[in-house]
Structures are given as structure tokens and as C-alpha cells.
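Participant: below are the sequence and a predicted model for it; my questions follow.
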Amino acid sequence: MAQPQFEEIVEDFEFLDDWEDRYRHVIEQGKAMEPLDAALKVPATKVEGCASQVWLHPQIEGGTFRFDGDSDALIVRGLIAVLRALYNDLPVAEVPAVDAGGELARLGLTDHLSAQRSNGLRAMIERIRLVASQAS
């Protein structure tokens, strides 16, 4: 079972009939996030393999995984928000075991993203898993 925040997104998607509405919803999720502090937009937090600029700033406190992120593309910022709903507040040891592909498939995201966006999404998931596995 996914995090409650992610389940809310799944439920929202069930009420949205077409992909354009879902796309807008993802963008709104990104707009609702606090922007990442400019001081954290450094090469160490930048995710390579994304068509747009993406930064992820993971934090592990008391064994709990969290990350903040940002992008210069609205849809990618929304995808970061979706990933935050999927991963934030999990015990760090559970993060690598999350079936991100399966969970995201529940939203139909992979069917409607360009190849470049899909590659970027995979790169973000790989970064999240790497950080969590190194910390646990």
C-alpha cells in the first residue's frame, strides 16, 4: 500500500476523465510545492538524464526518508510532487523496495509521458533509491 498522500493522488485521478485534466492536476501538484532554496540547486543535487533541469535534495532524519526538489519545467515539478507523495516519510530501508513503476502505472503516467520525460522520471527514481540504499 502506498503512502496516504499518494493514495489521494490516485483517488483524484479516478475522478478526472481525460489525460489533459490529469496532466493539469500533476502540474498543480508541482505548483503547490515550496520552491527549492537556490543554494541547494548545485551539481550534487542535480539529476542527470532529465531533459529539463531537475534537483533533488534528500534528507534522512531518525531513519525517515524525505526529499525536496525542483525543476525548470512545470510538468517535471509536478512529477517531483508525485514522487514526494510516494516516498516522503517512509522508513529509509523501505524506499528501495517501493515498486515505483507499478504505483505510477496506477496513474497511467507512463502511457502519457514522452520518452525523454519517462527517462527523466526513471533517473529521479534511481537517484532516490540510490540515496536511500546508501543510507540504510
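Facilitator: Structure's in. What do you need? Numbering: from 1, shown residues only.

Participant: could you use CA atoms for every contact and neighbour count after this?
Facilitator: OK.

Participant: secondary structure class for the residue with the largest distance to the centre of the chain?
Facilitator: Most distant from the centre of the chain: Asp17, at 22.5 Å, with distances by Cα atoms, centre = their mean. Using DSSP: H, G, I helix; E, B strand; the rest coil, the structure places Asp17 in coil.

Participant: same question, Ala44
Facilitator: Ala44 is classified as coil under three-state DSSP.

Participant: wait, what's in contact with it?
Facilitator: Residues near Ala44 by Cα atoms under 8 Å, 6 or more residues apart in numbering: none.

Participant: that one and Ser118, how far apart?
Facilitator: Distance of Ala44 to Ser118, given as Cα to Cα, to the nearest Å: 22 Å.

Participant: also Glu61?
Facilitator: Using Cα to Cα, we find Glu61 at a distance of 30 Å from Ser118.

Participant: how about Arg106?
Facilitator: Using Cα to Cα, Arg106 is found at 15 Å from Ser118.

Participant: take this one as well and set it beside the first:
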Amino acid sequence: MTIKEKQQETVEAFDFMEDWEQKYEYIIDLGKELKGISDDKKTDDNLIKGCQSKVWIDAEFKEGKLYFNADSDGILPKGIISLLVSIYSGHATQEILDSDFKFIEEIGLQEFLSPSRANGLMAMTKQIKFYAVAFQLKS
């Protein structure tokens, strides 16, 4: 499944939910499914700057694809990063770089978040793109 298809699937899932309480619960459930990262990966290098909570994201490049793993000490940010990891992990760096984050607007996530959490969300998306650029330069 392409990134675009995963984004569309996410938009459709959010459209199906009636209110933000259901969407909020869905995001939290996504966070519960995230396997997290080991303590040795919870370093300053993997810490996303600009998030209200601590959010770590680690990337591994293998067989031409970028794989993300992440964790957070907050339940909502953990759900948000889990959503992003599920969409962008396992894709080629160029596909990640060619993708956009319009689906976030389409599901209304930024509007639902406080300004500081919205800034954290943008920091998460920038970090994903940063990893794609960094690993593309290495390959």
C-alpha cells in the first residue's frame, strides 16, 4: 500500500467517526498498539524538539526502505506518532519526500489540538522528512 493510500484510508476512518471524542479515543488506541522503543534509543538525538511531551523517533534504513519506530511519555502524542509511523514506515525515502501531510488537515487533527500540541505534530512531520533526506543522502 502506498503512502497516499494509507493517508486516504486514515481520512476515511476519521470521517466514519461522529465526533472528536471518538477520534480522540481512536488516536489513544493507536498509541497503545505502538510497540515503543527501547530505553537505549530514548536519547536526545531521537527526541523530537518542539513537542510538549517527550516523543522519540528512531529510523532504520534497510533494503531501500525507511522504517520508523517511536515512543512518547504522553498518551495523545504517542497516538499521534503511532499514526504517522503507520503511514510512513516501510517506504522508500523518495516516496516519503514526495508525500505531503494534507491528510492531517483533512482529518482536522491540527484544529483539534492545542497550539503547543499542533507545534509538536508539525515537529514530528518535519523529523520524518528529515530522516528521509538523511537516509537518501547515505544511499
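Facilitator: That came through, no problem. Just so we're clear, the structure is a prediction, and the values are computed from it rather than from any experiment.

Participant: give me the buried positions along stretch 96-106 of structure 2.
Facilitator: Applying a neighbour-count criterion of 16 or more other Cα atoms under 10 Å, one finds Ile96, Phe103, Ile104, Glu106 buried in stretch 96-106 of structure 2.

Participant: and the helices in structure 2?
Facilitator: Assigned by DSSP state H, structure 2 shows helices spanning 3-16, 20-33, 75-88, 93-98, 102-107, 109-112, 115-138.

Participant: that older thread, of Glu61 and Ser118 of structure 1, give the one with the bigger neighbour count.
Facilitator: Set Glu61 of structure 1 next to Ser118 and count neighbours by other Cα atoms under 10 Å: Ser118 wins out with 17 against 10.

Participant: report the spatially closest residue to Leu40 of structure 1, excluding sequence-adjacent ones.
Facilitator: The shortest distance from Leu40 of structure 1 to any non-neighbouring residue, by Cα to Cα, 6 or more residues apart in numbering, is to His57 (7.1 Å).

Participant: count of residues packed around the one you found?
Facilitator: 19.

Participant: go ahead and confirm it touches Gly69.
Facilitator: Yes. Assessed by Cα atoms under 8 Å, His57 of structure 1 is found in contact with Gly69 at 5.9 Å.

Participant: so for stretch 45-58 of structure 1, first residue to last residue, what's the gap.
Facilitator: 9 Å.

Participant: who's in contact with it?
Facilitator: Stretch 45-58 of structure 1 is contacted from outside by 40-42, 65-73, 76, 116-117, 119-121, 123-124, 127-128, 131, using Cα under 8 Å, 6+ apart.

Participant: count the neighbours of the closest residue to Val54 of structure 1 other than its chain neighbours for me.
Facilitator: The spatially closest residue to Val54 of structure 1, leaving aside those adjacent along the chain, is Ser71, at 4.5 Å (Cα to Cα, 6+ apart). Ser71 of structure 1 has 23 neighbours, counted by other Cα under 10 Å.

Participant: quick one: map Ser71 of structure 1 onto structure 2.
Facilitator: Using TM-score structural alignment, the equivalent of Ser71 of structure 1 in structure 2 is Ser72.

Participant: wait, what's in contact with that match?
Facilitator: Contacts of Ser72 of structure 2 (Cα under 8 Å, 6+ apart): Gly36, Ser53, Lys54, Val55, Trp56, Lys78.

Participant: how about a cut-off of 6 Å?
Facilitator: Contact analysis of Ser72 of structure 2 by Cα atoms under 6 Å, 6 or more residues apart in numbering lists Lys54, Val55, Lys78.

Participant: sweet, I'm off.
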